[in-house]
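Peer 1: pasting the sequence and the predicted model now:
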Amino acid sequence: MMQSIPQAKWLSSLLSVAMVLFSIGQVAASDGTPAKQLFGGKKLPAVMPAQAVGFYSKGCLSGGIAIATDGPYWQAMRLSRNRRWGHPELIKTIEKLSSDAATKDGWPGLLVGDLSQPRGGPMLTGHASHQIGLDADIWLTPMPNRRFSAQERESTSAISVLRAKSVVVDPNVWTDAHGRLIMRAAGYPEVQRVLVHPGIKKKLCESWRGDRRHLNKVRPYYGHHYHMHIRLRCPKNSKGCRAQNAVPADSGCGKELDWWFNVALKPKKPAKKTTKKSVKPSKPKHMMLSDLPSACAVVLNSAAPASEEAVTYRTRGSAQTAFVPVKPVESPFSMPALVPIPKERPFVQ
C-alpha cells in the first residue's frame, strides 16, 4: 500500500512544481526583451517572502522593502531612480549603521544612494551588481543638519575624498570620522565586504589605529571615492542566494594594495597606431530573463501589493508589518503612493 504523504508537504511539492512550470513559460514569453527593461519597469515589489535570489550581479529580489525617505540619522537620495529597495536585512543594517555612526562615531547621518530596484534584477543604467537586494551605496558626504528638498536630492552631488586628478586622499576633505564610518560598517558580521577606492584603503592601512581585524573586509576597487559600497552576506533564509568568495584573511595592506598603484591605476600609454583596418566592436549582449535564475521569472510576474494589503517579514523573531499605506512623497517625480517600510525601526531596542 502506498505510504500517505502529509497534506502540507504534498501541497508544498505541488506549489514548487507549479512555480517551475510557470517560470519556464514566463522565460519563453519574455525572452525577447532585455531583463533590465523587465525589472526596471516594475514600480513595486513582489508580494512574496523576502528572498535574495541568485548572485549579486545576476539575480533578483522578492519581498523587498524600501528604506524610508527620511530617518533620524539618514536621508535617501535620488528618489526618482526608485532604487531604495532591499532585503529587510539590508534595510536593518543601514538603519543600524546610521544610528551607530551618529551616536558613536561622530558621523551626523547617512546620505543613502542606490540600493536595488523593487524586484532587484539588472538595472536600466549603472550598476552591474545591486541585483539581489544586498548591496547599498552610502555617500562619503556627511548628512547636513537640515532636510533636502526633493529637487536637492536629485541635483546634489556627493563629494570625492581624493585630491583633484589624484589617487590619494585629500587631507582637506578626509576626516577621522570617514574612517570610523567605513570601519564601523566593515565590523558588522552580516557585512561581507565594503568596496572603496584604493586611495581610501591606503589611507586606512596607514592611519587606522582601532581594531584592525576587519580591515580585510575593506576592499579596493575602481571608483568608489564618492561613496562606499556595502555588501551583505547571503541571509540564512535565502536558499537561492549564491555567496561571493570570502575575503582573504590578511589585511590587504601589502602587495595586493601595491598592485593597484603600480599597475591598475597607472596612466595607460596611448595605443600604437596601426595600418590594419579597425574592426568595429560588437554591441554588448544584454542580459535576458533566461540568463537569471528560473525563480526570477516568478518574482518578475508576481502580484504587487494592493493599497490595503499587508505583508509581513520577520525581524528579531517577531512578525512586523512591512507594507503600510503612507502619504506619497511630495516630489515632482513619479513615485509609488504605497511605499513598503518597516513599521518599527529595527535599531529601536
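Peer 2: Thanks, I have the structure now. Numbers count the residues shown, from 1 in each chain.

Peer 1: only C-alpha atoms for contact and neighbour calcs from this point on.
Peer 2: OK.

Peer 1: any buried residues in stretch 15-31, and which?
Peer 2: For stretch 15-31, the neighbour count (16 or more other Cα atoms under 10 Å) marks M19, F22, S23, Q26, V27 as buried.

Peer 1: tell me who's in contact with the first one.
Peer 2: Neighbouring residues of M19 by Cα atoms under 8 Å, 6 or more residues apart in numbering: A295, V298.

Peer 1: can you put the buried residues of stretch 15-31 in CSV and add distance to G54 and secondary structure?
Peer 2: Shown next, in CSV, are the buried residues of stretch 15-31 (distance: Cα to Cα, whole Å; DSSP: H, G, I helix; E, B strand; the rest coil):
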residue, distance to G54, secondary structure
M19, 16, helix
F22, 18, helix
S23, 15, helix
Q26, 18, helix
V27, 16, helix
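
Peer 1: tell me which of these is nearest to K9?
Peer 2: Proximity of the buried residues of stretch 15-31 to K9 (Cα to Cα) peaks at M19, which lies at 15.3 Å.

Peer 1: what about that closest one, distance to L110?
Peer 2: 39 Å (Cα to Cα, to the nearest Å).

Peer 1: kindly report the same for G25.
Peer 2: Counting by Cα to Cα - G25 and L110 are separated by 43 Å.

Peer 1: try D176
Peer 2: Separation of D176 from L110 (Cα to Cα): 16 Å.

Peer 1: the two - which one has more neighbours?
Peer 2: The residue with more neighbours, out of D176 and L110, is L110; 28 against 13, by other Cα atoms under 10 Å.

Peer 1: give me the nearest residue to that one, chain neighbours excluded.
Peer 2: Spatial nearest neighbour of L110, chain neighbours left out: W74 (4.5 Å); criterion: Cα to Cα, 6 or more residues apart in numbering.

Peer 1: burial count for the one you found?
Peer 2: Using other Cα under 10 Å, W74 has 25 other residues around it.

Peer 1: and here's the other structure:
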Amino acid sequence: MSALLSDLGADLPLVAAPMAGGPSTPALVTAAARAGGLGFLAGGYRTAPALAEQIRTTRAAGVPFGVNLFVPNPVPISAAAYGSYVRAIRPEAERYGVTLPAHPLEDDDHWTDKIDLLVSDPVPWVSFTFGIPGPPVVKALRRAGSTVLQCVTSADEARRAAAAGVDVLVVQAPAAGGHSATLTPARPPRPVRLTDLIASVRRAVALPVVATGGITTAADVATALAAGAEAAMVGTALLRTHESGASAPHKAALVDPAFTATTVTRAFTGRPARALRNHFTDHYDPVAPLGYPALHHLTGPLRRAATAAGDTRLIHLWAGTGHRQAAAEPAADTFDRLAGRIPTCRDSPAG
C-alpha cells in the first residue's frame, strides 16, 4: 500500500469516484472510507452552501474524504445551433408539460464560491475535472493543507497538470461512465486501454497516478495497480449500492437486459459522456451540437421529469462499459469484492 492513501488511514488502494448529479452522497463517501478506502463528494452542479452542508455531514462521520469540482471550461454555442436543438427535442418535453429554456444559460458552476469554501474550510483531497485550475488556486489549496488531484485523459494533459503544480493525477480511460474529463470536448479521447494510458502518463510525468475508467472487478483493480497506478478509482461499480443516490430507474437500467450497450454521447449536456444507449441518445446525438453547460441546462428539466416518471427512454443513464458488474448491495461489499476479499457475484436484474 502506497503512502498516497495510507497517510489518510486507508488500507485499500480503492477510491469512490465523484459522481455529480446525485449518486455521490455523504453516506457513500463514508461507506468507502469505513471499508478501507476513500471517497469523493461531487461538488459539480451544487452551490457552495449545498456543498458545505455535504462536507459538514461527511466530516461528522469522522472519516477522511475528498471533494471534486468542475473547472470552468465552457464550450460556447451559437444562438442558431441552440435554437435548432430546442426545436428538435421540444416534442419530448411537451409530453411532460416541460418548458425548455429559450436561451442558452452559461455559468461557471459557482466556481469562485466553491474555491473560497475549500480554502477556508479545507478537506484532505480536492480534485478537478473538465479543466486545470490556475497555479494560484492550486497553491492556495495546498497551503490550506489539501492534496490536489487533476483528472487527465492523455499524456499531454498530464504534462499541463504537472505544470500547474498538482500533487496527483487521476488518469481516466475512455471506458469510464459519465462525462469524459477531456480538456478538449470537441475532440473526445481516442480508444485506449487503461494500462496503456497509465504507461503513457507515467512516461510523461513523475506524479503519482490514480487509475479510473472501466474498473469493476478485482482483476481490473489488480491490473491497474500492476500497470503502475497507486490506487484504483471506481464509479459505475458503486451506482447500485445501498448508499448511492442514483435514481431508481438508473439503478434498474444498469442490469436491465433491454439496455445492451453504452455509447459516448453529447445529446444530454453538450459534452461527451458515456451512457447506456436509449431512445434519446439514438435519436438526438446525431443532431446535438457541442455546447456546455448550455445543453446541460437545456435538457435538465426534461431529464428530471423523465426520471420522476421512470421513463428511461429520456434519462441520462451514465454508465461505464462494465456496468453489468454493479450490484445492489452495501458499498462495503462492493469494496470487499474489488479488493478480492469475496468472489465476484453479479445479482439478477431484479436485484
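Peer 2: Received it, and whenever you're ready, just let me know what you need. The model shown is predicted, which means the values in this text are computed figures rather than measured ones.

Peer 1: got a TM-score for the pair?
Peer 2: Here the TM-score for the pair of chains, by TM-score structural alignment, normalised by the length of the first structure, is 0.23; 139 aligned residues with a Cα RMSD of 6.8 Å.

Peer 1: output the buried residues of stretch 15-31 of the first structure as CSV; include the columns distance to S99 of the first structure.
Peer 2: As requested, the buried residues of stretch 15-31 of the first structure are exported to CSV (distance: Cα to Cα, whole Å):
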residue, distance to S99 of the first structure
M19, 40
F22, 43
S23, 41
Q26, 42
V27, 42
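
Peer 1: and the residues you listed, which is closest to R314 of the first structure?
Peer 2: Among the buried residues of stretch 15-31 of the first structure, and counting by Cα to Cα, the member closest to R314 of the first structure is M19, at 23.4 Å.

Peer 1: quick one: that closest one and S62 of the first structure, what's the gap?
Peer 2: Taking Cα to Cα, one finds M19 of the first structure at 14 Å from S62 of the first structure.

Peer 1: for L97 of the first structure, same thing?
Peer 2: Relative to S62 of the first structure, and taking Cα to Cα, L97 of the first structure is found at 24 Å.

Peer 1: okay, and E157 of the second structure sits in which element?
Peer 2: Element membership for E157 of the second structure, per DSSP states H and E: helix 155-164.

Peer 1: what's the angle from the very next helix or strand once past that helix to helix 155-164?
Peer 2: Note on helix 155-164 of the second structure: by DSSP H and E, the next helix or strand toward the C-terminus is strand 168-172. Angle of strand 168-172 of the second structure versus helix 155-164, following axes from the mean of the first three to the mean of the last three Cα atoms, to 10 degrees, is 160 degrees.

Peer 1: buried residues, strand 168-172 of the second structure. List them.
Peer 2: Counting neighbours by 16+ other Cα under 10 Å, one finds that the buried residues in strand 168-172 of the second structure are V168, L169, V170, V171, Q172.

Peer 1: ok, so of those, who is nearest R90 of the second structure?
Peer 2: Q172 (34.1 Å).

Peer 1: quick check: that closest one vs K114 of the second structure, distance?
Peer 2: Distance from Q172 of the second structure to K114 of the second structure, by Cα to Cα: 24 Å.

Peer 1: repeat that for S6 of the second structure.
Peer 2: Taking Cα to Cα, one finds S6 of the second structure at 27 Å from K114 of the second structure.

Peer 1: just give the number of residues close to K255 of the first structure.
Peer 2: Residues within reach of K255 of the first structure, counting by other Cα under 10 Å, total 9.

Peer 1: oh sorry, the question was meant for V221 of the second structure
Peer 2: By the measure other Cα under 10 Å, the count of residues near V221 of the second structure is 25.

Peer 1: ok, it touching L338?
Peer 2: Yes: between V221 of the second structure and L338 there is a contact under Cα atoms under 8 Å: 6.8 Å.

Peer 1: next secondary structure after whichever helix or strand Y85 of the second structure is part of?
Peer 2: Here Y85 of the second structure sits within helix 79-95, counting by DSSP H and E. Moving toward the C-terminus from helix 79-95 of the second structure, the next helix or strand (DSSP H and E) is helix 111-120.

Peer 1: any idea which helix or strand comes after that next one?
Peer 2: strand 125-129.

Peer 1: what angle separates that following strand from helix 111-120?
Peer 2: 160 degrees.

Peer 1: so which elements touch the following helix or strand past strand 125-129 of the second structure?
Peer 2: Per DSSP H and E, strand 125-129 of the second structure leads on to helix 135-143 as the next helix or strand towards the C-terminus. Applying 3 or more Cα pairs under 8 Å, 6 or more residues apart in numbering; DSSP states H and E, we find helix 135-143 of the second structure packed against helix 111-120, strand 147-152.

Peer 1: let's see it at 7 Å
Peer 2: For helix 135-143 of the second structure, not one helix or strand is in contact under the criterion 3 or more Cα pairs under 7 Å, 6 or more residues apart in numbering; DSSP states H and E.

Peer 1: isn't T281 of the second structure up against T265?
Peer 2: Yes: using Cα atoms under 7 Å, T281 of the second structure is in contact with T265, at 6.5 Å.

Peer 1: so how far is F55 of the first structure from F22 of the first structure?
Peer 2: Counting by Cα to Cα, the separation of F22 of the first structure from F55 of the first structure is 22 Å.

Peer 1: comparing S6 and K114 of the second structure, which residue is more hemmed in?
Peer 2: Neighbours per residue (other Cα under 10 Å) separate S6 of the second structure from K114, with K114 holding more: 21 against 14.

Peer 1: number of nearby residues for C205 of the first structure?
Peer 2: By other Cα under 10 Å, neighbour count at C205 of the first structure equals 19.
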